[in-house]
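A.B. asks: Predicted model and sequence follow; I will ask about them next.
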Amino acid sequence: MGIEKQGQNSEVQKLRDDNLQLSRENLRLQRAVEELGILNEIAVAINSTLAVEKILDLITQRCVHHLGAEQGEVLLLEEKKTARPFQTICRVGDTSHQRLPFRLDDQLTGWMLKHRAPLLINDMGNDRRFATGDGDLFSVLSLLCAPMVCKGKMTGLLVVFNKKAEAGFSADDQRLLAIIASESAQVIDNARLADKEKTLLHMQEELRLAYEIQYNLLPDEPPRLAGYDIAGKSIPAKEVGGDYFDFLAVGENSLAFCLGDVSGKGLPAALLMANLQAAVRSQAMAGTSLTSCLERANSLLFRNTSPEKFATLFFGCLDTEGHVLHYCNAGHNHPFLIGKETEPLRLSAGGLALGCFESFPFEESQVPMKPGDLLIVFSDGISEAVNDDDQEFGEARLIELASAHPDSSAAELIEKILQDVGRHAGDRPQMDDMTLVVLKRLT
């Protein structure tokens, strides 16, 4: 009987052990199913059209709920170095304990930046790396943190605080949070790529509009003047600037022309250029003097643009009957009047760039245009074009080139100058608009 009873007890114990093992296996399978469920839910969210903030909020909610934590948050690592490298972009909290939001201290985030590995702490009371705040209500008892890494680059941290179960966070909790953090990193990386693509498309559209504005403002063809040859050309840089030139008949024997360069690049520069052209044209058509025209344009720019916006402008008016060039130079590169038997003359009279001060008295001057005289008006994209040795093309080379081709037409001379500038720059990219106006007196 004793041996028989002993055998029955052994079988009972075996059944108990088998049931315990089965229960543990059931719990493991149940946990695995739950983990697959949460990972599947997160995968669906990642592939949805939800905003990245909502996706990360959903991920944090699921982590807090599934891991039995009180609070959780996602911290985004700033792309540019700052005093505080991490910024909280979503936070989920269990308010049943009436706790204030927990946070990681600088030492702990520094540890995560250095080690880029999951961190599990179930006894925060003995860990001085975490700032808990004041009072028991703000204390953190346990912490589980995982780095969000995508393509070898850390993008942020996923962290949960205070496991409700007395045993604290487990190795399985750490493994799951690490997997979720990795998936979350992909969300942030995709969002950043999308933002960069959106920014690039916006910049490309602005660039297209700037090109279009600049192109439409330029004259279709130069005017025909008896006894004179005139031409102009502008080649915009990749990052469109604010160069423009214009011709305007203001009387039977008068031709107004200008070449300007507004500050800035892209669409803002193109719009400012359009406003400047409109202001100059309206004043010129009204028969306003050169100085009055520039004074009004200056006032307009000053009142309607930000302080860093300004424009340089050479404004000339040619009397084709008296063969006199009246001009006013508002802070622009000094054009050169090159005669057959005289030294090149700088046309510098005028004043400051437009838009610098609310009012400024501009000065008008005049020079005679003799047969064979050549006027070259240019933007700084010509004279300041640099080569691989950072040497500028320079004004001296421009004068020398123009003087060496007295028989070339105005259009031909412009092409020769642009070609020579291109040879000088070599493989260096064009950094600024290049604009030229050439006026020659033939007879």
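C.D. replies: Noted; the coordinates are in hand.
A.B. asks: contacts and neighbour counts: CA atoms only from here.
C.D. replies: Fine.
A.B. asks: Next SSE downstream of the helix or strand in which residue 35 is found?
C.D. replies: Residue 35 is part of helix 2-46 when elements are defined by DSSP states H and E. Counting by DSSP H and E, the next helix or strand C-terminal to helix 2-46 is helix 52-66.
A.B. asks: Okay, angle between that next one and helix 2-46 too, please.
C.D. replies: On the basis of axes from the mean of the first three to the mean of the last three Cα atoms, to 10 degrees, helix 52-66 is oriented at 170 degrees to helix 2-46.
A.B. asks: What are the contacting residues of the helix or strand following helix 52-66?
C.D. replies: Moving toward the C-terminus from helix 52-66, the next helix or strand (DSSP H and E) is strand 69-77. The contact list for strand 69-77 (Cα atoms under 8 Å, 6 or more residues apart in numbering) reads 56, 60-61, 63-64, 85-95, 101-102, 154-164.
A.B. asks: Against that first model, consider the following:
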Amino acid sequence: MPDSNLLHSTTDVLGLRKQLLLKKQELNALLEITQSINLDTTEDALYKIFQFTLLGQLNIRRIVVYLKEENQWQCMVSFGYQLADFRKLALPEVIIDNCTEVPCPIAAYQLGPQWQQLETIIPVVQKGAVLAYVLIGNVQEDYANEEATSFLQTLSNILIGAIENRRLNRQRVAAAAMRKEIEIAQEVQNMLFPRKLPNDAHVAVHASYVPHTAIGGDYYDVVNIDQDKFMFCVADVSGKGVPASLLMSNFQAGLRTLLRQHVDLATIVHELNHLLFRNSGGEKFITVFFGIYDRTTRHLQYVNAGHNDPILLTDSGPVQYLKTGTVMLGIMEELPMLDVGETEIPPHSLLLNYTDGLTEVFNTNGDEYGEEGLIALMRRNRYLPLAGLHKEMLREIEAFNVNKTQFSDDITILSCRFK
């Protein structure tokens, strides 16, 4: 008869060796993962290393990993013999709702046949929120206890934490790049606006600009053509941000070049339309009002290209709206029609050019401030200095606006007082 004490001793030694072997395997798995993290490995490579570490070191032969990306659960790893492609399967709501803290057996949930080849769901929890789920199956019998599952949870936390840190770092780098891009675009946009506006014995010009976002889509310009004539314009490009700023920069460069060539207003409009269409392929457009004023003759030539009608207020007579022109620029290669408007400007007239952010303001009842509100304000304050008139306009629409200082669009005001 064999000695029972000897048998027990042998069994204990074998059990201890098994435990030591498992601990060695766990240590190797931990080292592989941490070394990969320290080497600044890519996210995709980390998933691969995690997959093969569980397979090679811990002999876990089926692995599925779901990660929460922008509030959507996505399968990042689906590996194992005869395992369904979980990248095509949504994570069941019953898992999301119920397995939120500790590992859960798959058998606890009545899932489809694809899920039966997996055995355990390991939630990866950080700061009380589940960031990922690691699902495992076909685990060797010696590695199917609570202690082993706890280690897998720790290992998964290390992996997902590293991936989350990489993602946050990537977002920080992207945000820094975007901030720099915005700074450059703001500098470009500020350079587009004229540094000095006319104020002489014949005319005074004043401009105000309130961007809706960090980089707006409005533009205004005033350019001396000769000692008697100057050109002024107010424009609004479709879209916002960097693309709008770059398109405006291109528009201004084209306009300044054409003015140096002393071409007529109709040619300027046609050529700018060609330029915008070539650069944006008809996907972006600009509404713009151009005016060329002659101080000696008091004659104004203008083209309204789909823009808000400038308002001309004289000492007597009705309000005039400068409508003549064409469609917005950049939407088609050839303008279907173009008329150049002409009018004489009486002494003491006030001309208001603006973008739609000034009138498209709503109160708590849903009423629009609109053109009528603007004209009423101009009549009440028409002899104010232009800077004061602009200040009063912005004050009134802010008081009218349901969102107060938060306007829904850029606001540009360019007014001319003809003496």
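C.D. replies: Right, received. Where do you want to start? The structure presented is a predicted model; accordingly, all values stated were derived computationally and were not measured.
A.B. asks: So after superposing, what's the score?
C.D. replies: For this chain pair, the superposition-based TM-score is 0.87 by TM-score structural alignment, normalised by the length of the second structure; 412 aligned residues with a Cα RMSD of 3.0 Å.
A.B. asks: returning to what we had before: quick check: strands, which of the contacts of strand 69-77 of the first structure are part of them?
C.D. replies: Using DSSP state E, the subset of the contacts of strand 69-77 of the first structure located in strands is 86-93, 154-163.
A.B. asks: For ChimeraX, write the select line for the buried members of these.
C.D. replies: Listed next is the ChimeraX selection for buried residues among these, using 16 or more other Cα atoms under 10 Å:
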select :86,90,91,92,93,154,155,156,157,158,159,160,161,162,163
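A.B. asks: Settle this for me: residue 294 of the second structure is touching residue 226, isn't it.
C.D. replies: No - the criterion here is Cα atoms under 8 Å, and residue 294 of the second structure misses it with residue 226 at 9.5 Å.
A.B. asks: Please say which of those two ends up with more neighbours.
C.D. replies: The residue with more neighbours, out of residue 294 of the second structure and residue 226, is residue 294; 19 against 10, by other Cα atoms under 10 Å.
A.B. asks: Which position in the first structure pairs with the more buried one?
C.D. replies: When the first structure is aligned by TM-score structural alignment, residue 294 of the second structure is paired with residue 319.
A.B. asks: now that match: how far from residue 431 of the first structure?
C.D. replies: Computed as Cα to Cα, to the nearest Å, the residue 319 of the first structure to residue 431 of the first structure distance reads 36 Å.
A.B. asks: So which residues of the second structure form helices?
C.D. replies: Here the second structure has its helices, by DSSP state H, at 4-38, 43-58, 93-98, 146-192, 241-260, 265-280, 370-381, 386-400.
A.B. asks: mean distance, the third one to its aligned residues in the first structure?
C.D. replies: The reference is to helix 93-98 of the second structure. Once fitted to the first structure, helix 93-98 of the second structure is off its aligned match by 3.9 Å on average (mean Cα distance after the TM-score superposition for the first structure).
A.B. asks: so stretch 207-218 of the first structure matches what in the second structure?
C.D. replies: Aligned by TM-score structural alignment, stretch 207-218 of the first structure falls on residues 182-193 of the second structure.
A.B. asks: Just want the most central residue of the second structure.
C.D. replies: Centroid-nearest residue in the second structure: residue 241, 8.4 Å away (criterion: Cα atoms, centre = their mean).
A.B. asks: Residue 342 is in contact with residue 300 of the second structure, correct?
C.D. replies: Yes - with contact defined as Cα under 8 Å, residue 300 of the second structure and residue 342 form a contacting pair (5.7 Å).
A.B. asks: just how off-centre is stretch 241-260 of the first structure within its chain?
C.D. replies: 34 Å (Cα atoms, centre = their mean, to the nearest Å).
A.B. asks: actually stretch 366-377 of the first structure, sorry about that
C.D. replies: How far stretch 366-377 of the first structure lies from its chain's middle: 44 Å, per Cα atoms, centre = their mean.
A.B. asks: Quote the end-to-end distance of it.
C.D. replies: The first and final residues of stretch 366-377 of the first structure sit 15 Å from each other (Cα to Cα).
A.B. asks: Next, the residues that contact that stretch from outside, please.
C.D. replies: 259, 314, 323-327, 333-340, 406, 436-443.
A.B. asks: residues of it that come out buried?
C.D. replies: Residues 369, 372-377 are the ones in stretch 366-377 of the first structure that count as buried (16+ other Cα under 10 Å).
A.B. asks: Go through those residues and say which is closest to residue 26 of the first structure.
C.D. replies: Using Cα to Cα, residue 377 is the member of these that sits closest to residue 26 of the first structure, with 87.0 Å.
A.B. asks: Could you point out which of the helices of the second structure sits nearest residue 106 of the second structure?
C.D. replies: Closest among these, using Cα to Cα: helix 93-98, at 8.9 Å.
A.B. asks: List the buried residues of the closest one.
C.D. replies: For helix 93-98 of the second structure, burial by neighbour count (16+ other Cα under 10 Å) applies to residue 95.
A.B. asks: With stretch 82-90 of the second structure instead?
C.D. replies: By neighbour count on 16+ other Cα under 10 Å, the buried set for stretch 82-90 of the second structure is 83-84, 86.
A.B. asks: Also stretch 282-301 of the first structure?
C.D. replies: Residues 283-284, 290-301 are the ones in stretch 282-301 of the first structure that count as buried (16+ other Cα under 10 Å).
A.B. asks: do stretch 29-43 of the second structure as well
C.D. replies: Neighbour count says stretch 29-43 of the second structure has 29-30, 32-33, 36-37, 41, 43 buried, by 16+ other Cα under 10 Å.
A.B. asks: Out of these, which is nearest to residue 398 of the second structure?
C.D. replies: Nearest to residue 398 of the second structure among these: residue 43, at 48.4 Å, using Cα to Cα.
A.B. asks: residue contacts, the corresponding residue of the first structure for that closest one?
C.D. replies: By TM-score structural alignment, residue 43 of the second structure lines up with residue 52 in the first structure. The contact partners of residue 52 of the first structure, taken as Cα under 8 Å, 6+ apart, are 187-188, 191.
A.B. asks: how about a cut-off of 10 Å?
C.D. replies: 45-46, 58, 184, 187-188, 190-192 (Cα atoms under 10 Å, 6 or more residues apart in numbering).
A.B. asks: can you pick the most crowded of those residues?
C.D. replies: The most crowded member of the contacts of residue 52 of the first structure, judged by other Cα under 10 Å, is residue 184 (29 neighbours).
A.B. asks: Distance-wise, check that one relative to residue 176 of the first structure.
C.D. replies: When Cα to Cα is applied, the distance between residue 184 of the first structure and residue 176 of the first structure equals 12 Å.
A.B. asks: hang on, residue 163 of the first structure packs against residue 169?
C.D. replies: Yes - using Cα atoms under 10 Å, residue 163 of the first structure is in contact with residue 169, at 6.0 Å.
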